[in-house]
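Undergrad: With the input below, show me the fold.
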Amino acid sequence: ASNENYFTTPFKWIIYYNTPSTVEQLIPIYFASLDILVDSDVTVVIMENEDTFTIKKIFKRHVNTSVIIEDIGNWTIENGFLNNRYEKVTETHIDSIAKVNYVLVQHLSDTVNATLWYSVRNTWGYKDNSSNWSGMIGELTRKEADIGGTALFLTSDRIRIIDYIAMTTPTRSKFIFREPKLSYVTDVFTLPFDGFVWASICGLFVAIAVVLLVVVKWEWKKQKFVEVKNESNESEIHNSWVEVVFITFGALCQQGSSSVPYSFPGRITLIFLYISFMFLYTSYSANIVALLQSSSNSIQTLQDILHSRLDVGVHDTVFNHFYFPNASEPVRKAIYFEKVAPPGQKPKFYSIEEGIRRMRKGLFAFHVETGPGYKLAKLFKRMKNVACKKSSICKYLILGLRQLQENGIQGREVGLIYTKKPQCLSRGRSFISVGLVDCYPAAVVLGGGLSAAVI
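TA: Below is the predicted model:
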C-alpha cells in the first residue's frame, strides 16, 4: 500500500485495536517503514472498554523519521465524540460570553502558536474608591496577564488603560417579554371601526331618529283629522322625542320595542333601522371576538416599556448591577428607579431561570442577554471586545483574531453557543381566555347605566 501511494490523499485509513496496553509499542514497529506523511489520513481507534474508544492520528514529518502519535479524543456511547484539544462546551445558556471567547482564545493560541496559562477571576473589572481596578482588568493593568480571555464592554474609563483588539462577540441585551393582550394597552371596544365609520354610524343614528320622529309626529297629527284604527296589538309610539331616541338606541343594541308606528311609512322606517343596525352589530361582534384574542405589538422602545403596565426585572449579573444604577440616559435611568428599583422596595434582580419563568406568565419584561435568554424560553445593543494590555505581542493577537474572523471560525463558534430568537409558530392558533380586564369598558358602561337608572 505504501509503494502504491495508498497512504496519500484522498485515501483514508481506519485501524482498529482491541488491546490498548500494547498499542504504543506496536505502532512504531508496524508503521516505521511506511510513508505516512503529513498528507495522509490514518486514524487509529483503540477499544478501551465496551463503551469507550480512544482515537489517535499517526503520521511522519519526513520519510525515514519516527512515527508521531497524536491524541485526538475519545468516543463514548453516552457523550459521543470528545475532542481532547477543545473542551466540549455545555450549558451554553450560562455565561455565554465567557464560553464563546474561551473557545476563540484556544483557536487564537493555535493561530499564533502560543501556550496559554489561565487565571480565573470572578468579575470583568471595575474601579474601586481608591481608583484601583479589580478582576480581569486589574490583572491586565498590573501586567499579570497579556490578554483578557473574555470580552468587555467598551467604556471611556477602560479605553485609557487597555487596548481593545477585536470585536469577538456580537452580544445583545434586550427586554424580553410576551406581547401583552391588546386589551391591556388600549380599549378594544373602540377598535372594530375607525373614526370615519364611527362618525357615519352616529350620522345614521341621528338621521333615522329624525325621520322616525317626523313620521311619529305626522301620525299623531293625522289622528286629529282622520279616525285611525290600529289593528295590531302593539301600542303606538308616543309623540315624544325621548321615546324615539330610546327606540333608536334599542335597535342599535339589538333590542326590540313594544311600541311601533301604525302607518306604512313609520313601519318601513323602523324595518330599515333594524336591518341597518343588525349588519353593523354583526360586523362589530366579529371584530371584537378577533381583537380579544389578539396581542399588541405597540411596545417597541424603552419609552414604551417605561409607560407600559409591564413589570420589569433584570438578570442578576455583575455588569447589570453596575450599569443600571449608573445609567445617565434619562429613559434608562427612569426605568431603573421606577420599574427595577423603586424607592423602598427590593431591586428586581433575578436569576435567568426565575426571570424567564416570570416572563412566560406574561406582563413581565426581563432584561437579559439574548443568547441565554432565547435558549431558555429593545434595547441595548453592544459589541463586546477582547482586551489586551499594551505589550509586544498585541499586534500578533490582533492579526490572529482578524484571521479567525475572516476564516469564519468566529462566526461558527458564536453560532454554536448563542441561540437565535425563536419564531412564534402558534400565533393566532392558541385560545386566549377573556379576563376581567378585557371586559372593563363594558362593565363601566353597565355600572354607569345602573347608576343612571337608580338616580
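Undergrad: going forward, measure contacts and count neighbours with C-alpha atoms only.
TA: Will do.
Undergrad: which residues are contacting stretch 335-347?
TA: Stretch 335-347 is contacted by residues 306, 311-314, 324-325, 348-349 when judged by C-alpha atoms under 8 Å, 6 or more residues apart in numbering.
Undergrad: how about 6 Å then?
TA: 306, 312-313, 348 (C-alpha atoms under 6 Å, 6 or more residues apart in numbering).
Undergrad: Redo these as CSV? Include secondary structure.
TA: Output for the contacts of stretch 335-347, formatted as CSV (DSSP: H, G, I helix; E, B strand; the rest coil):
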residue, secondary structure
L306, helix
V312, strand
G313, strand
K348, coil
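Undergrad: Second input sequence below; structure requested for side-by-side comparison:
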Amino acid sequence: MDFINFIISFFVSKKLTLLTAFLCWRPEDVSELMKQGRAAGLRVRALPRFDRLPALPPYRSFREAMLLDIRCDNSTLVLAEASSKRAFNLRHSWLIIDDSPFNVSYLETSLGDALVLPDGDVTWASSDVMVDVYRVKDDQPLVVTSLGPTMSQIALERLWARLPTAVSRRRNLNNVYLKSATIITQPQYFKGWHDLSNRQIDTFPKVTYPLLMLCGEDLKFRFNLKQVDLYGEQRNGTFDGLVGAMQRGELELGVTSMFLRGDRWRVLHFCAETVELRGNFLFRQPARSAVSNVFVLPFSRGVWRALAAVGGAAAALLALCGLLARRGTPDAAAQRLTLLESFTFAVGTICQQGSDLSPSLLSARVLMFCTLLASLFVFTSYSAKIVAILQAPSDALQTLADLTHSPMDLGVQETTYKRVYFAESTDPVTQALYRRKLLPLGERAYLSVVDGIARVRSGLFAFQVEESSAYDVISKTYTEREKCGLKEIKAFTLPMVAVPVRKHSGYRDLLGARLRWQREVGLMDRFRRIWMSSRPKCDAGSGGFVSVGLVDVLPAAHVLLAGALLAALLLLLERLAHAATNSYRSRARFASAPVASGAGEKHQLT
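TA: Model prediction:
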C-alpha cells in the first residue's frame, strides 16, 4: 500500500482535518502529501526544520493530527519537545512512521525517553504492521499493542469502531505508585477515614478518599500519599498548600475535592466533578415583631387611609354641629364641640375611649354613635389580626435584601475562599449585604461550623455555610421544634468541586472516565449520602401557641414613652409660659404704680 495514501487514510478515518507533519522528505513527496490531503479534506502543514519547532500546546479547542518520520535526523527533538509540553495526549493523534519492517528494539530505542502516558494517542506504523504505544509511568517500559497491518480508510474506520477506547484498553497501570496528597485541616479531630463523628470537618477529603481508592483498585495503581493542612491560596502569583505542591509538579493527584476556580485552573487541572454544594444563609425565621412593627401590619394602606378619612369626617361634622349649636341652640354640651374637642373625640374613639360630652342635639348623638360603632368593628378586626400575626409561622425574611435591612447579625463559614465569593459577586444585592453586614465585622464575621450553628440556634443570626456541614451539626444539637423553624436564602451559586490532578497530567482522562462511571452506577451518590448530611426532617410541626414577649409590644411601649415625653415637654412649656406671663404682669404693675402716686400728690397740692 502506498505510504502517503495510508497516512491520509489514517487521519481521515479519525475524522481529523488539520495535520502537522514533521518530515524530511523530498519536496515532490511533500507536495504529493499535501495534494492528497487537500483532496481528502485534510489541511497539511509540513515542517522540515526540526531545530525550529513551533509551539506544541497540550490542549487546543480542536483535535489535531501529528505526523513524524522517525527516520529523519533530529526526530528526537520533536519527541523531546512533545514530552516536555505534554503534547502526547488524546487531543493530539500521533502517527510515527517507519518505512522499514517492524523492530521492537528500534521502537523502544527511538521512544526511550518519550513521555507517552496512558492518555496518549500514539500509533507506530512500520511497513508491515501498526502498533499502539504508551507507558504507564515515566520510569516504566513501553506497552506495545499490535493493531494489525497497514490498511485502507474503510478498514481503518472499522478498526476504530470495534477497538475499545484508550481508557478501556489501558486500565491496568501495573501497580505503579502515584504521588498524591490529601487534606487534613484539623488533625486533632481526625480519627480515620471511616469515622462519622465529625463529618463537618474535612468533608471533601472524606467523600473523595473512598472514590479514589476504588479507582486505584479499578486501574491497578497505588498511592504514595502524604498529608497537607491547606488547600492553597494564591499569594504573589504562587499557591501554598496542596495547590502549590501540584503547581510545583511535586504531586500527580489530590485525594480530595476542591472548587473549580479560574485561578486554580491556571496551575492545575481537574479530572471529574464529585458533589454539588449549596452555600446558603441558614437562620431561624424571626418573629414578625423582630423585623417590623406588627401594629401597622394588620391593615393595608388603603384601610388606614379609609380609617383616617372616617375619623377626620366625624371630627369635622361634630365641629360643624358645635358651631351651629353656639349660634342658637341652648345645648351646653353641643356648644363645647369645638374643632379641637371634636378632633380629640375622633382620636379617642379610634382608641376605644369614650367622651364626657353627651349633647342633647340628636344629630350629634347619632354621629357619635355611628363613629363609636365603626370604631368597634375596626378595633375587633385589628385585634384579631394582631393575634394571628403573632401566632402564625413567620415569613418575614425571604430575600437577601430582607436580610440586608433586617436587624439580624450575619456570619460566614471559615473556608479558604471565605471572602472571595462575596467580593467577586456582581449581584448588587449581594454586594450591598457584604458591605453593610460583613465587611464592618472584619475577622469576627468568619466562624467555624459549630460556633456559627450555635449562634443560629440562639436566634437573630444568619450563617452562610455549606449545607451538608450545617445539617450534621443541626441533627445533633437542635430540638425537633428548632429544626422546623430553619430557613435558607441563597447567597450565590458555588462552583462545583472536583478531583484535582497535575496540570496536563497523563492520567486525567483515565481517572475522569472511571469517576464518571462511579457516578453513573451510584457509587458516588452512596458515599455522598454517607458523608454529607441531608436536611433534618421536621417531625414536630409548627403547632401550639407562641408566647408574646416584650419585643412584640415594644412599638407600643415606644409610643407610650414618646407620649409621656411629649406630655412632659408640653407641661414644661406651659409652666414656662405661665411663669413668663406672671412675670410680665408683675413688671407692668410695678411700672404703673409710681406714675399713679405722683399724680395723686399733685392733685392734693392743688
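Undergrad: about what we covered before: now the contacts of stretch 335-347 of the first structure in TSV, with distance to L397 of the first structure?
TA: Shown next, in TSV, are these (distance: C-alpha to C-alpha, whole Å):
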residue	distance to L397 of the first structure
L306	43
V312	40
G313	38
K348	40
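Undergrad: Redo these as TSV? Include neighbour count and distance to E219 of the first structure.
TA: Putting these into TSV (neighbours: other C-alpha atoms under 10 Å; distance: C-alpha to C-alpha, whole Å) gives the following:
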residue	neighbour count	distance to E219 of the first structure
L306	19	61
V312	26	65
G313	27	69
K348	18	71
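Undergrad: And these, which is closest to K395 of the first structure?
TA: Here the nearest of these to K395 of the first structure, counting by C-alpha to C-alpha, is G313; it sits at 41.1 Å.
Undergrad: I'd assumed L363 was in contact with the closest one.
TA: No - using C-alpha atoms under 6 Å, G313 of the first structure makes no contact with L363, being 11.1 Å away.
Undergrad: and R178 of the first structure, what pairs with it in the second structure?
TA: Using TM-score structural alignment to pair residues, one finds that R178 of the first structure aligns to R284 in the second structure.
Undergrad: likewise D163 of the first structure?
TA: The criterion is TM-score structural alignment: under it, D163 of the first structure has H269 as its aligned partner in the second structure.
Undergrad: That match: neighbour count?
TA: Close neighbours of H269 of the second structure, defined as other C-alpha atoms under 10 Å, add up to 20.
Undergrad: Does it belong to a helix, a strand or coil?
TA: If you use three-state DSSP, then H269 of the second structure falls in the strand class.
Undergrad: give me every residue that touches the spatially most central residue of the first structure.
TA: Within the first structure, the residue whose C-alpha comes closest to the C-alpha centroid is I176; the distance, by C-alpha atoms, centre = their mean, is 4.9 Å. Contacts of I176 of the first structure were listed using C-alpha under 6 Å, 6+ apart, and they are 365-366.
Undergrad: Relative to F380 of the first structure, how far out is it?
TA: Separation of I176 of the first structure from F380 of the first structure (C-alpha to C-alpha, to the nearest Å) stands at 12 Å.
Undergrad: quick one, strands of the stretch 51-200 of the second structure?
TA: Counting by DSSP state E, counting those that start in this stretch, the segments of the stretch 51-200 of the second structure that form strands are 64-69, 92-97, 121-125, 130-135, 142-148, 176-183.
Undergrad: Can you give me the buried ones in stretch 529-545 of the second structure?
TA: The neighbour-count check on stretch 529-545 of the second structure (16 or more other C-alpha atoms under 10 Å) flags 531-534, 536 as buried.
Undergrad: quick one, helices of the stretch 251-400 of the first structure?
TA: If you assign secondary structure with DSSP state H, counting those that start in this stretch, the helices in the stretch 251-400 of the first structure sit at 264-292, 302-306, 318-323, 330-335, 352-361, 370-376, 394-406.
Undergrad: if you compare these, which one is most tucked away?
TA: With neighbours defined as mean count of other C-alpha atoms under 10 Å, the helices of the stretch 251-400 of the first structure peak in mean count at helix 370-376, which reaches a mean of 20.
Undergrad: In the second structure, what stretch matches that helix?
TA: Under TM-score structural alignment, the match for helix 370-376 of the first structure in the second structure covers residues 467-473.
Undergrad: Look up how far T430 of the second structure lies from A462 of the second structure.
TA: From A462 of the second structure across to T430 of the second structure, the span is 14 Å (C-alpha to C-alpha).
Undergrad: Kindly report the same for V551 of the second structure.
TA: V551 of the second structure sits at a distance of 29 Å from T430 of the second structure (criterion: C-alpha to C-alpha).
Undergrad: returning to what we had before: just name the closest of the buried residues of stretch 529-545 of the second structure to L307 of the second structure, please.
TA: Sorting those by how near they are to L307 of the second structure, with C-alpha to C-alpha, puts P536 at the top with 46.3 Å.
Undergrad: Please identify the nearest residue in space to the closest one, excluding sequence neighbours.
TA: Closest residue to P536 of the second structure apart from its sequence neighbours, by C-alpha to C-alpha, 6 or more residues apart in numbering: S475 at 6.1 Å.
Undergrad: what helix or strand does the one you found sit in?
TA: Assigned by DSSP states H and E, S475 of the second structure belongs to helix 467-477.
Undergrad: I figured the match of R178 of the first structure was touching K483, is that so?
TA: No - here R284 of the second structure does not reach K483: they are 8.6 Å apart, not a contact under C-alpha under 6 Å.
Undergrad: between those two, what contacts are shared?
TA: Here R284 of the second structure and K483 have no joint contacts, going by C-alpha under 6 Å, 6+ apart.
Undergrad: what's the spacing between the closest residue to E276 of the second structure other than its chain neighbours and H504 of the second structure?
TA: Counting by C-alpha to C-alpha, 6+ apart, the nearest residue to E276 of the second structure once its immediate chain neighbours are dropped is M496, at 5.6 Å. M496 of the second structure sits 20 Å away from H504 of the second structure, going by C-alpha to C-alpha.
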